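Asks: take this sequence and fold it.
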Amino acid sequence: MTRASVLAFLLDVVLVVAFAATGRASHDSDVLAGLWTTSWPFLAALVVAWTVARAWRSPTGIVPTGVVVWVVTVIGGMLLRAVSGQGTALPFVIVATLTLLVLLVGWRLIARGIRALRSRRGGHSRSRDVAPRA
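Replies: Okay, the predicted model is just below:
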């Protein structure tokens, strides 16, 4: 895997853990004590998602990479929560689906926007920096 792939995967991991920590904190739960319990189903599904999407090939891609990573992480995470006896109430499924959409696809959209801005600025600045030929 390239450095960009490793960083993208680590960012996905951090965002999934942040999602779990935020959820635990919003329910007045002991965040640290239950963080692993809440995180592991989604982290395991994230690993599967990266494999299914072959995300290392285009780690910042939105379609299909980001969308596949998001969908597989949500579905896999919910299935693992269900088989491990954790809750999958409809409101939680909806919140998790939307939150993980914003996190896992959102950072990729931001990265694309930054790349587009840089390439536009780079193209303009290069043309201004080049002296005309005599």
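Asks: going forward, measure contacts and count neighbours with C-alpha atoms only.
Replies: Will do.
Asks: how near is residue 92 to residue 42?
Replies: Distance from residue 92 to residue 42, counting by CA to CA, to the nearest Å: 13 Å.
Asks: please say which of those two ends up with more neighbours.
Replies: Neighbours were counted for residue 92 and for residue 42 using other CA atoms under 10 Å; residue 42 has more, 28 against 13.
Asks: what helix or strand is the more buried one on?
Replies: Assigned by DSSP states H and E, residue 42 belongs to helix 31-53.
Asks: which outside residues touch the next helix or strand after that helix?
Replies: Using DSSP H and E, the helix or strand that follows helix 31-53 in sequence is helix 67-83. Contacts to helix 67-83, defined as CA atoms under 8 Å, 6 or more residues apart in numbering, come from residues 41-46, 48-50, 52-53, 55, 87-88, 93, 96-97, 100-101, 104-105.
Asks: to compare against the first, here's another:
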Amino acid sequence: MPPGVAFLVDVAFLLVFAAVGRATHVELNPVLGVLATAWPFLVGLAVGWTLVRSLSHRWALEIGPGVSVVVATVVVGMLLRALTGQGTAPSFVLVATLVLAALLLGWRAVAARVARS
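Replies: Presented below is the predicted three-dimensional model:
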């Protein structure tokens, strides 16, 4: 899979995470609500991809580098949420970490399995 496509798959799953999280909120503009929730994590995702590429000279296409992307996504995302007054309750941090790990590593696991078969 080309790196650009893989990055967009990560973005799509991150937006799914934000949309599901916002589904219980009544908003005038749900798209803006999703983007408001997603932007700190999108920055973290970009940081993760950049760190993996610059430090390992590899793309974050497999599970190993994907773990680094998940960690950066959650850490940077939560730091930005804290700096902007958004919630960082321990339960949210835990759920966000588990869901993002499942989504961002899950598609990589499926892609690796399909590539081997």
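Asks: superpose the two chains and report the TM-score.
Replies: In this superposition the chains share a TM-score of 0.89, using TM-score structural alignment, normalised by the length of structure 2; 113 aligned residues with a CA RMSD of 1.6 Å.
Asks: map residue 110 of structure 2 across to structure 1 for me.
Replies: Counting by TM-score structural alignment, residue 110 of structure 2 corresponds to residue 110 in structure 1.
Asks: now that match: which helix or strand?
Replies: Short version, using DSSP H and E: residue 110 of structure 1 is in helix 106-129.
Asks: ok so, going back, same for the helix holding residue 42 of structure 1, what does it pack against?
Replies: If contacts are counted by 3 or more CA pairs under 8 Å, 6 or more residues apart in numbering; DSSP states H and E, helix 31-53 of structure 1 sits against helix 3-26, helix 67-83.
Asks: which neighbouring elements make contact with the longest one?
Replies: Where contact means 3+ CA pairs under 8 Å, 6+ apart, helix 3-26 of structure 1 is packed against helix 31-53, helix 90-100.
Asks: tell me the most buried of those helices?
Replies: Counting by mean count of other CA atoms under 10 Å, helix 31-53 has the highest mean neighbour count of the helices and strands packed on helix 3-26 of structure 1, with a mean of 18.
Asks: show me the contacts for the residue nearest to the spatial centre of structure 2.
Replies: Centroid check for structure 2 by CA atoms, centre = their mean gives residue 14 as the closest residue, at 4.5 Å. By CA under 8 Å, 6+ apart, residue 14 of structure 2 lies in contact with 38, 41, 42, 100, 103, 104.
Asks: from residue 46 of structure 1, how far off is the alignment partner in structure 1 of it?
Replies: Under the alignment (TM-score structural alignment), residue 14 of structure 2 maps onto residue 16 of structure 1. Residue 16 of structure 1 sits 8 Å away from residue 46 of structure 1, going by CA to CA.
Asks: try residue 106 of structure 1
Replies: Distance from residue 106 of structure 1 to residue 46 of structure 1, counting by CA to CA: 16 Å.
Asks: mind checking how far residue 106 of structure 1 is from residue 118 of structure 1?
Replies: For residue 106 of structure 1, the distance to residue 118 of structure 1 (CA to CA) stands at 18 Å.
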